[in-house]
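J.: Make a model of this:
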Amino acid sequence: MKENKAWSINGFVGLLIMLGFIALATFSLINGIVILGLISILIAVTCMASFTVVQPNQSKVITFFGKYVGSIRNDGFWMTVPFSFHRKVSLRVRNFNSVKLKVNDIEGNPIEIAAVVVFRVTDSAKALFEVEKYEVFVEIQSETALRHVASKYPYDRFEGTGYSLRGNAEEVAAELGDELQKRLQVAGVEVIETRLTHLAYATEIASAMLQRQQASAIISAREKIVEGAVTMVQMAITRIESEGIVQLDEERKAAMINNLMVAIVSDRSAQPIINTSTIY
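T.: This next block holds a predicted model:
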């Protein structure tokens, strides 16, 4: 099933044709030409049964005794196949907001996720005849695709590299849109945009996962601090030795390195200790 253009002419032209046959029928009956009058009336009634109005961003799907004969996309007043059935299909851009779905990510952690899907109908014939109700079809397929994509990634990456739902929301949304487009192609629907609107751990594990995130953040921060401290101590020792400020043996060098590391890495401000001696 594929959309094609239905036969149609301007409705006002068809209206003039209908009025002309009505006038001809009236003239024929008055002058006793019964057969011509009856034929003219029949043609006028046929014309009357072929008018339709198409609103902007709307399509009229024309079926004639159960057979699809085409669609009218241009808005306005039209005359088309007489005694046909006209079903309207909206071509406007629409949003679908999914409910909060409870899904297990790839690591088995229960999460809550929701998305918004922006779509529109591009093929009115497929939308009406390939699926039962395309609006319901879009909703069900959107939630199915969201569950499938969410189960392929972890909520967050604590170790290693790779995509995560929280850290790569743009990439995950793009993949969701691609998968959803493949699912909705049969219904003649184009996916314009997909976005994640809600992402969180399920309430039963939210507290534990928050502690895990905090611990991971502390470890990462400590690693950065230690890495920077080592670099700073190395630079300090190298500069002292190169400029000949003081000669350090291995024991004093180790003591200075220890003091500098403690001063840099410690959470609290360093407390200087002044070594003084009394001269008699």
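J.: all contacts plus neighbour counts: C-alpha atoms, from now on.
T.: Fine.
J.: Please report how far the residue sitting nearest the centre point of the chain lies from Tyr68.
T.: With distances taken as CA atoms, centre = their mean, the residue of the chain nearest its centroid is Thr194 (0.3 Å). For Thr194, the distance to Tyr68 equals 33 Å [CA to CA, to the nearest Å].
J.: just to revisit the earlier point, surely the residue nearest to the centre of the chain meets Ala114?
T.: No: applying CA atoms under 8 Å as the test, Thr194 and Ala114 come out as separate, 10.6 Å apart.
J.: Please provide the structure for the following sequence as well, for comparison with the first:
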Amino acid sequence: MLPGWAALLLMLASAVGAEMLLGRAAMLPWWLPGPEAAFPAERITAARLAVLPVCIGLFALAGLMANSGGEARVLACWGNYRGTVRKAGLVWVNPMLRRRRVDVRIRHWRSDPVDAADRDGAPIRVSLLVVWRVRDTARAVLSVLDHEDYLREQVHAVLSRTAATLPCDRFDGPGLSLRDGQWFGDELTRALAAEAAPVGLEVYSVQPLSLEYGPEVADSMRRRRVADLDADLRTVIVDDAVEAAKLAVRRLEHATGQELDRHARNALMERLLVAFVAPAGVPGAPTRRDGREGRRR
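T.: This is a model prediction of the structure:
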């Protein structure tokens, strides 16, 4: 590889030399023929000699290459790797070498919804955002047919393996699930980086953008998830109501200076729970009528 200005100087020198030789052979109309132009042998010799600088100039022109920033050129000859040009600007390389352009900037790819299945076998659809770049240009160009297609295929494979390790939602209690975006993204990043490294690709992050069930089970899973959230909400409401009732009883005893017996405390707790829980519509909560019937008995 040579600087571009060196090739330009060589082209200029070749053009001047060819023009001088052709002028001496009286083959250029703007040149005055020299005394040797009257001899055909000298004219033929000068014309033959002019072929050499013309070929040199064409060879220099064929090797010129403008390399923009953020790009690299992989050089190969008969399938053998000969180097990589990363310098931006005008450069000259051997025109006999094959030059393949590679984008080495940091890039991001947003996938279409990818079909997979969670640990329970429920079909899911996930959209991912992959941030990556080409780290080793030689491997990216020579080890696979198309490194971008390879990356897309590996995204699908890694997603299928990772999604099969956990359920999409936890209906049986607390624990990790695919809804945990931080864990899911870290696992996808680690797995995809390991698969992309052998072909010279560097993966910075893989983040799930959307996670939903497949259309065939989406309605049933949505109803199940809403029911689970509703049950959790009711549990929280009841727990908060019990704590508030206990606090109210303790404050009442402290304010009156008298300690209620067990039956009086239970009756007061029941009334407070009715006041706290019944407006929230929690099934199974005691009503005011039930409390009155209990007192009559």
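J.: After superposition, what is the TM-score?
T.: Between these two chains, after superposing, the TM-score reads 0.81 (TM-score structural alignment, normalised by the length of the first structure); 266 aligned residues with a CA RMSD of 2.9 Å.
J.: that older thread, tell me the SS of the residue nearest to the centre of the first structure?
T.: strand (DSSP: H, G, I helix; E, B strand; the rest coil).
J.: Now which residue in the second structure aligns to it?
T.: By TM-score structural alignment, Thr194 of the first structure lines up with Val206 in the second structure.
J.: Can you verify my assumption that that match contacts Leu129?
T.: Yes: in terms of CA under 8 Å, Val206 of the second structure counts as a neighbour of Leu129; the distance is 5.6 Å.
J.: In space, what's closest to Val131 of the first structure - neighbours in sequence excluded?
T.: Closest residue to Val131 of the first structure apart from its sequence neighbours, by CA to CA, 6 or more residues apart in numbering: Ala187 at 6.1 Å.
J.: Do a quick rundown of the strands in the first structure.
T.: If DSSP state E is used as the criterion, the strands of the first structure fall at 8-10, 51-54, 58-64, 67-72, 76-80, 85-90, 94-97, 101-104, 110-121, 189-201.
J.: Where in the second structure does the fourth one fall?
T.: In the comparison with the second structure, strand 67-72 of the first structure aligns to the range 80-85 (TM-score structural alignment).
J.: Look up the closest residue to Asp118 of the second structure, ignoring the ones flanking it.
T.: Ala164 (4.4 Å).
J.: Looking at the first structure, name the residue matched to the one you found.
T.: Checking TM-score structural alignment: Ala164 of the second structure goes with Ser151.
J.: cool, and Val102 of the second structure?
T.: So Val102 of the second structure corresponds to Val89, using TM-score structural alignment.
J.: Look up how far Gln214 of the first structure lies from the closest residue to its match other than its chain neighbours.
T.: Leaving aside its sequence neighbours, Val89 of the first structure sits nearest to Ser59 (CA to CA, 6+ apart; 5.1 Å). From Ser59 of the first structure across to Gln214 of the first structure, the span is 55 Å (CA to CA).
J.: Pick out whichever of the two has more residues nearby.
T.: Ser59 (25 against 11; other CA atoms under 10 Å).
J.: how many neighbours does the closest residue to Gly188 of the first structure other than its chain neighbours have?
T.: With sequence-adjacent residues excluded and distances taken as CA to CA, 6+ apart, Gly188 of the first structure is closest to Asp123, at 4.5 Å. Neighbourhood size, Asp123 of the first structure [other CA under 10 Å]: 22.
J.: One more: Ala7 of the second structure?
T.: So Ala7 of the second structure, with other CA under 10 Å, has 22 neighbours.
J.: show me the contacts for the counterpart of it in the first structure.
T.: Aligned counterpart of Ala7 of the second structure in the first structure: Gly14 (TM-score structural alignment). Residues near Gly14 of the first structure by CA atoms under 8 Å, 6 or more residues apart in numbering: 47, 78-79.
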